[in-house]
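A.B. asks: Give me a model of this one.
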Amino acid sequence: MLHKYSSGQARVTIFAADGNARTFDYQAGDVGYVPFQDISLNQWLALTPPELVKAHLNIDDALIDTFSKKKQTVV
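C.D. replies: Below is the predicted model:
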């Protein structure tokens, strides 16, 4: 993901597997590249405790049951 900062300051922290994280500091005039992997929202929601998903997204168990815990590969 490429970002161009035209004013102000920003701090971005990217969290990865196994508790790894990297923090990037930017200021006006910086161009930043933030490396990331694609994630499956479907898989992420399926692996999140259902109580949290229901509380924050206001959806029911029937919809949560349709989420797949396996990431689908798009070719």
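A.B. asks: Please count neighbours and contacts with C-alpha atoms only from this point.
C.D. replies: Will do.
A.B. asks: nearest residue to residue 23 other than its sequence neighbours?
C.D. replies: Excluding its sequence neighbours, the residue lying closest to residue 23 (Cα to Cα, 6 or more residues apart in numbering) is residue 13, at 4.2 Å.
A.B. asks: How many neighbouring residues does the one you found have?
C.D. replies: 11 (other Cα atoms under 10 Å).
A.B. asks: Sequence B follows; please return its structure for comparison with A:
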Amino acid sequence: MGIFNADLSATTVDIEAGDVGYVPKTTPHYVENTGTTDLVFLEVFPTDTYQGVSLATWLAHTPTRLVNEHLNTGERFLADIPKTKAVIEPWNRMWYPSYGINKQSGSETGSEQDQIN
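C.D. replies: The predicted structure follows:
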């Protein structure tokens, strides 16, 4: 789980089965499954109203030139980000190329060559 702190730093925490993670109120955060089994978790909201703001939503609705100049993402990356909001998004390797999957072996790899093929 990653937490974006008010002082512009970020904290990453590894959470395992049975652990409890806490995110301070109004703190932007994300949850990523880095394991090999399905991630199942309970998220508790202290309010009756759910308000989600995703990084993908921010990027999709920010002028392409601005995003590309700051993040060097390229036109294809930005074009592949959905323009509509979904509560749960399927995994998209294009968004996180460092988590490549070797198409021949099915194993995870960080190899640029495997990501290109």
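A.B. asks: TM between them?
C.D. replies: After superposition, the two chains reach a TM-score of 0.47 (TM-score structural alignment, normalised by the length of the first structure), with 44 aligned residues with a Cα RMSD of 2.5 Å.
A.B. asks: if we can go back for a sec, following the helix or strand where the residue nearest to residue 23 of the first structure lies, which helix or strand shows up next?
C.D. replies: Assessed by DSSP states H and E, residue 13 of the first structure sits inside strand 9-15. Once the chain leaves strand 9-15 of the first structure, the next helix or strand it forms, by DSSP H and E, is strand 21-27.
A.B. asks: Check the gap between the closest residue to residue 4 of the first structure other than its chain neighbours and residue 50 of the first structure for me.
C.D. replies: Nearest-residue entry for residue 4 of the first structure: residue 31, 4.5 Å, with adjacent residues in sequence omitted and distances by Cα to Cα, 6+ apart. According to Cα to Cα, to the nearest Å, residue 31 of the first structure stands 38 Å off from residue 50 of the first structure.
A.B. asks: between the two, who's got more neighbours?
C.D. replies: residue 50 (16 against 13).
A.B. asks: For the more buried one, give me its contacts.
C.D. replies: Residues in contact with residue 50 of the first structure (Cα atoms under 8 Å, 6 or more residues apart in numbering) are 61, 64.
A.B. asks: For residue 55 of the second structure, see how far away the nearest residue to residue 4 of the second structure once chain neighbours are set aside is.
C.D. replies: Distance criterion Cα to Cα, 6+ apart; nearest residue to residue 4 of the second structure, sequence neighbours excluded, is residue 10 at 4.5 Å. Separation of residue 10 of the second structure from residue 55 of the second structure (Cα to Cα): 14 Å.
A.B. asks: One more: residue 75 of the second structure?
C.D. replies: For residue 75 of the second structure, the distance to residue 55 of the second structure - Cα to Cα - is 17 Å.
A.B. asks: returning to that earlier point: quick check: angle from the strand holding residue 13 of the first structure to strand 21-27?
C.D. replies: Taking axes from the mean of the first three to the mean of the last three Cα atoms, to 10 degrees, one finds strand 9-15 of the first structure and strand 21-27 inclined to each other by 170 degrees.
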